[in-house]
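# predicted coordinates and the sequence they were generated for:
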Amino acid sequence: MNTKAIQITYWISTALVALMMVFSAYSYFTNPEVKQGFQHVGFPDYFRIELGVAKFLGAIILLVPVKGLIKEWAYAGFTIVFISASIAHLASGDTIGHASAPLIFLVVLAVSYFAYHKGKYQTNKTI
């Protein structure tokens, strides 16, 4: 895969994840149904606020060119969030559809992560 294709893959997949995380964070603060969803899976209300802030910050970190390990932490954090969301839905008796949605975004996140590293090493600079 050439460098241009890798960068396009990176930006499309990263933008999809970041947009979803910003939308999700916004919903955590404004949508009463989301608040009920947190109660449904057994999470305390403060976790909804904490996770909303973390998702917003993580989305920004994925989109801006930063050096060091902070981008790796954002990828790791979103990986944990997606896996935990899937488990929480399954454990609370939700349908497989609810549990699979976070795993779909985990795949998109993985595409972003691998494209980021492939592009980073091919161009020798931070994307």
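Now that the structure is in, tell me what you want to look at.

# from here on, just use CA atoms for contacts and neighbour counts.
Noted.

# next up, the contacts around the most centrally placed residue in the chain.
Taking CA atoms, centre = their mean, the centroid of the chain lies closest to Phe78, which sits 4.2 Å from it. Taking CA atoms under 8 Å, 6 or more residues apart in numbering as the criterion, Phe78 is in contact with 55, 58, 106, 109.

# the structure to be compared is supplied as follows:
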Amino acid sequence: MKRSKVIYWIATLWLSLGMVATGLVQLLRLPQEGQVSPPGTYGIVHLGMPVYILGLIGVWKMLGVAAVLAPGLALVKEWAYAGFSF
């Protein structure tokens, strides 16, 4: 049982680290968010979406990480994992 908990926490922390890193990039609206776009522009604009969506997605990612790392809250964690997968 202990081995499975260690594997769970390693995977959870790895996912959380990735979500925090990309969430910060989106919150700060760094041009690197859209690497296929010309320098100085945002890749999300090429998808036909406004730039302010980056801030919303960044906030949602941070809230999802908080939900995943919080004890209990099984239903909220389930929705956070679903949101990460979408």
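Perfect, thanks for sending it. In this text, all values refer to a predicted model and were calculated from it rather than measured experimentally.

# what's the match for the residue nearest to the centre of the first structure in the second structure?
When the second structure is aligned by TM-score structural alignment, Phe78 of the first structure is paired with Phe84.

# could you look up the SS state of that match?
Under DSSP: H, G, I helix; E, B strand; the rest coil, the three-state class of Phe84 of the second structure is helix.

# measure it to Arg3 of the second structure for me?
Counting by CA to CA, to the nearest Å, the separation of Phe84 of the second structure from Arg3 of the second structure is 25 Å.

# excluding chain neighbours, what is closest to the alignment partner in the second structure of Lys67 of the first structure?
Taking TM-score structural alignment, Lys67 of the first structure has Leu73 as its aligned residue in the second structure. Once flanking residues are discounted, Leu73 of the second structure sits nearest to Ala67: 7.4 Å by CA to CA, 6 or more residues apart in numbering.

# the helix or strand encompassing the one you found vs the first structure, average offset?
According to DSSP states H and E, Ala67 of the second structure maps onto helix 52-69. Following superposition, helix 52-69 of the second structure is found to deviate from the first structure by 0.8 Å on average (mean CA distance after the TM-score superposition for the first structure).

# buried residues of that helix, list them for me.
Neighbour counts using 16 or more other CA atoms under 10 Å place 54-55, 57-62, 64-65, 67-68 of helix 52-69 of the second structure among the buried residues.

# tell me where the longest helix sits in the second structure.
helix 2-28 (DSSP state H).

# count of residues packed around Ala25 of the first structure?
For Ala25 of the first structure, the number of neighbouring residues by other CA atoms under 10 Å comes to 22.

# look up how far Leu103 of the first structure lies from the residue nearest to the centre of the first structure.
Taking CA to CA as the measure, Phe78 of the first structure falls 11 Å from Leu103 of the first structure.

# before we move on, what about Ile49 of the first structure?
Separation of Ile49 of the first structure from Leu103 of the first structure (CA to CA) stands at 22 Å.
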